[in-house]
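1. here is my input, please return the structure:
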Amino acid sequence: MSETDSETLLLGIDVGTTGTKAMLISSDGHVLGEGYCGYSLSRPAALVVEQDADEWWQAVVQSVRMCLSGNDNGRVRALSISAQGGSLLAIDSDDVPIAPARSWLDRRATAQVDRIVERFGATEFFQRTGWRVFGAYNCVQLLDMRENEPELFTRASAFLGTADFINLRLTGRRCADMNAAGITQLTNVLAGSWDSEILAFVGIEEARMPQLLRPGSILGTLTADAAAALGLGADVEVIAGGHDQYCAALGAGVVESGDVLVSTGTAWVVLGITATPIPDPAQNFGFGPHVTPDVWGEFGSLRNGGNCLDWARTVCSGRAGLDDYADVEQLVAEVAPGSQGLRFFPHFDGTSVPTWNDQAKGTMVGLELRHGAGEIYRAVMEGVCFELRRLLEAYESFGPTISRIRLLGGAANSAVWTRIIADVLGRPVEALNIAHSACLGAAMLAGVGSSARVWTDIEHACATVVPAARLVTPAADCDSYESMFTDYCRLADTVIHLYDDARGSVR
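-> Below you'll find the model as predicted:
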């Protein structure tokens, strides 16, 4: 690498659901600055969840300025955006938002799902878009807007996602990356284009949608206004990024067929990499192009993961956070595998594997007076891991054999929980300590995609930037988890069917 290359700086920006993070890295992989700015979700009515798009932009400005502080801004060559997927923003002909953005958490449009299924069929719609038809993404949101907010629907010059709006503010162009656009459920994922029949059904023309580009494409350079707001030069290039989970996978080096990312946050996300697109027959995994060339991703999730442990901490301590994570780890380490017969089923918001059931609820089975906080904590950790194994087995039932599992997030930083994961799965796992992997992945896209070609390709970027992982292999005596897993699956199938009506009441 030349001296000039070693002085190049890159920005990765992750615009999330409740805050924006920015990271400044050098071309040799060192993190030189970080910034964060939070914002709120508005819930003005039942099922309605909205955000102020201008707050997204102000958070980008503040977080970028924060991470640039003390660094030579003139050395920044390129930036890229990672973002939440599924949110919807209407703008006018002057590119100004004309209503709050609908969050991907908004559920007001659920009634439109049946109309989509009637028109296209659930299977055909999934195979076209890559995602199971769902009452929170742009297709159903637009149908609801047309029917219930017709003036807004008609007035809108264009409809954008989160990253699209930020890139518009940065460059003046209405563009979307093909990776994140898949979750709109308005694209033909295999063709790499907007789906004309779905757009017609919704009632909009392609001209009202942003131009689709591949992740890593150059969108342009900063406008004068954007450069002044961020404190950067107007020659800084903006590179198309992607959905936050896919960018996180890139930041973790999960880029080859057979790789799997397990992101252990509030929910746990599984992202498997395949050489070709493979629609999941059960529709539990969405599929789409990765942010890296020539490979695809299969996207599944456990609706609850880390939040199950937070729930247990609140229940066991009597108030949130009384038992810190170090205390929890110590208590769990003192309990033998199996939690003395206590089983936890993390279905607080339903479950997707082996069958989709939105009415299932969180459940504990086998609770005895002898059980204390340690058994409860361990049962929660084990239950989430059993559910993770079910999800990974569902993935391997149609996808490639898993060659490598990489962990990110809270559980990856827990020696006890990482050990349970490896033992329950019966596979080695690689834990990475990366605080903001999505930012790192976005910065990598900026470096590979910029005209400077800071790294020659994704492989070069991964070798330079992705930190070494901690390998955790299954313990020699982990075989006991095999019979426990069999019992867990048997009990889970029974527990799930206890909840039978729309209120999720017990039979």
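2. when you work out contacts or count neighbours from here on, use the C-alpha atoms and nothing else.
-> Will do.
3. in the stretch 401-507 of the chain, which spans are strands?
-> For the stretch 401-507 of the chain, applying DSSP state E, counting those that start in this stretch gives strands covering 404-409, 429-431, 470-472.
4. turn those strands into CSV, including mean neighbour count.
-> As requested, the strands of the stretch 401-507 of the chain are exported to CSV (neighbours: other C-alpha atoms under 10 Å):
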stretch, mean neighbour count
strand 404-409, 22
strand 429-431, 23
strand 470-472, 16
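5. output the ones you listed in JSON lines; the columns should cover distance to residue 307.
-> Output for the strands of the stretch 401-507 of the chain, formatted as JSON lines (distance: least, C-alpha to C-alpha, whole Å):
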{"stretch": "strand 404-409", "distance to residue 307": "12"}
{"stretch": "strand 429-431", "distance to residue 307": "20"}
{"stretch": "strand 470-472", "distance to residue 307": "23"}
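6. which stretch among those strands comes nearest residue 438?
-> Nearest to residue 438 among the strands of the stretch 401-507 of the chain is strand 404-409 (10.6 Å), distances taken as C-alpha to C-alpha.
7. excluding its own residues, what touches that closest one? List them.
-> Residues from elsewhere that reach strand 404-409 (C-alpha atoms under 8 Å, 6 or more residues apart in numbering): 252, 254, 258-265, 428-435.
8. please give me the structure for this one as well, since I'd like to look at both together:
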Amino acid sequence: MKEGILSIDLGTMGVKVTLVSMSGEIQRSAYAEYPIISELPGQAEQDPALWWKGIIDCIKELKSHDACLPKLVNAISICGQMHTHVYLDSEDNPIGPSITWLDQRSSEIIEQWNKDGRADRLFELTWNFPTTTYAAPQICWVKKHRPQVFAKTKSIMIAKDYIKYLLTGNKITDPSDASGTAVFDIRTNKWSPEALDLIGLDGHLLSDVMPSARIMGHITERAGKETGLLEGTPVVNGGSDHSVAELGSGLLGEGEVSCIVGTAGVVAACTSTPVIDPKKRVMCWSYPLEGYWDILGITQTAASSLTWFRNTFDKERSNEVFDEYSSMAEKVSLGSEGLVFLPYLMGERTPLWDSKARGVFFGLTIKHSKAHMVRAIMEGVSFSIKDCMKVVEELGVSFDSVNVMGGGSKSPVWRRIQSDVYGKKVMTLETQDTGSIGNLILALLATKEIRDPLEAAHLIRRVERVDPDPARAEKYDNLFGIYKRIYDRTRSMMAELEAYADE
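-> Purely as a prediction, here's the structure:
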């Protein structure tokens, strides 16, 4: 293997460690899974010791292929699951499990903040509206329901920052992850003293903030012995997993937009000024590149809608069935012969924020087949993402192309549908591992190998461009209006159906 950087991607379900060459070649990766603890209603916790074990195991696996690995690592660059955090005692040991971003038990805190006005005030102070996903309401839930844990807590760290602490002994976070706490002012890239005071949280519990593309420390002797890496290897401060993946997809400056059609759908736009959405439909978080922000729309179920279809109607089939689905959908005309799908199988986030929203096949007739339903799913998911894109454009971001990633980018017919639905050029990338490329770019900036993010443009290798067909785009635009009206006119009935959900 060639020398390069060691990319660590601390995901929700597992950690991936990758050696990336300085020229952007994904040389070898290792992956380790860890479980989510969900034994009580709303609970979603993890054992942080398993993150560390997973990283050590991955490094051992990489070393088994090349014993010289430690000497090949010029720097370590890390991104990780956002919001998830660890409580540390006076000796910097974790006090029980971490609370992940999936945990819903802070809903009572959010409900109280909405009633007493604190939610609105936090929005004014931070330009982000708090939800159960954010760290601050979860911390307040721990303070209320686990007072013995909170009394022992001397510091609280975001997941990837805790790993950096184990590697370097330094407690540092970055603006992209700090944005996900609900007490960080994205305009100044500083903790908001007033926001902290408003919810009764001591700011000294939180880590200092440093830009993402900086060296935040070096591998300690102890960490070197535990991981097998060389003492003194520099560690890059890094960022949240989605934002670093966006960087690796080509969001190197203003006006760039990426779209992940994965389990969820993510639309991200890079802007040189922070943007507030008064209607609270999309988020704006600090970006790993200094002087830039990330306008973000997240839909709840994207490619996972097609996975649901497979699991329900073709449950004996493996992933090869998706190629068959693509061929089936290609034979169906635009609009699925009058069949429209609303992909709200788990409620919807951006831009509806409606947990009671339901999935819908609207317009079914006796002539419709499995192929029609597959294409309708592809079109409906694309409509949900277009819904986010229209908000991004409304907020002043202009763009004519989108870098597309995830499972929805693998199907040629789905790429064509997306281009026509969005009315944008759709670009696909050589690698799906954009997190590792993003980590490489941050490492190149941190180590002064490059001075400007645009110098990394050659690392973003686009392999296909699909241009929208004007006539088809116009037809889809009309169908998008029908899609919107179906939700508007069934929304109240969706809420009424909630009463029957647990019957």
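9. returning to that earlier point: for PyMOL, what selects the buried ones among the contacts of strand 404-409 of the first structure?
-> Selecting the buried subset of the contacts of strand 404-409 of the first structure in PyMOL, with 16 or more other C-alpha atoms under 10 Å as the burial test, is done by:
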select buried, resi 252+254+258+259+260+261+262+263+264+265+428+429+430+431+432+433+434
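10. nearest to residue 137 of the first structure among the strands of the stretch 401-507 of the first structure would be which one?
-> Minimum separation from residue 137 of the first structure across the strands of the stretch 401-507 of the first structure (C-alpha to C-alpha) falls at strand 404-409, 25.4 Å.
11. which residues does residue 459 of the second structure contact?
-> Counting by C-alpha under 8 Å, 6+ apart, residue 459 of the second structure touches 23, 24, 437.
12. next one: stretch 296-314 of the second structure to chain centre, how far?
-> Centre-to-centre, stretch 296-314 of the second structure and its host chain are 16 Å apart (C-alpha atoms, centre = their mean, to the nearest Å).
13. what is the corresponding segment of the first structure for that stretch?
-> Aligning stretch 296-314 of the second structure against the first structure (TM-score structural alignment) gives residues 299-317.
14. next, the buried residues of that stretch.
-> For stretch 299-317 of the first structure, the neighbour count (16+ other C-alpha under 10 Å) marks 299-310, 312-313, 316 as buried.
15. again, but for stretch 373-390 of the second structure
-> Within stretch 373-390 of the second structure, judged by 16+ other C-alpha under 10 Å, the buried ones are 373-389.
16. give me the contacts around stretch 250-263 of the second structure.
-> Contacting residues not belonging to stretch 250-263 of the second structure are listed as 246, 249, 265-272, 292, 300-304, 397-399, 401-409, 453-454, 457, 460 [C-alpha under 8 Å, 6+ apart].
17. just the ones of those residues in helices?
-> Within the contacts of stretch 250-263 of the second structure, residues falling in helices by DSSP state H are 246, 303, 304.
18. so what does residue 82 of the second structure match up with in the first structure?
-> Per TM-score structural alignment, residue 82 of the second structure is aligned with residue 85.
19. which of the helices or strands spans that match?
-> Here residue 85 of the first structure, judged by DSSP states H and E, is contained in no helix and no strand.
20. so it touches residue 161, yeah?
-> Yes: at 7.2 Å, residue 85 of the first structure counts as touching residue 161 under the criterion of C-alpha atoms under 8 Å.
21. which residues in the stretch 51-200 of the first structure form strands?
-> Going by DSSP E, counting those that start in this stretch, the stretch 51-200 of the first structure shows strands at 76-83, 89-91, 101-102, 158-160, 175-177, 187-188, 193-194.
22. and the longest one against the second structure, how far off on average?
-> This points to strand 76-83 of the first structure. For strand 76-83 of the first structure, the mean deviation from the second structure after alignment is 0.9 Å (mean C-alpha distance after the TM-score superposition for the first structure).
23. which elements pack onto that strand?
-> Under the contact criterion of 3 or more C-alpha pairs under 8 Å, 6 or more residues apart in numbering; DSSP states H and E, strand 76-83 of the first structure touches strand 9-15, helix 162-171, strand 237-243, helix 244-251, helix 437-449.
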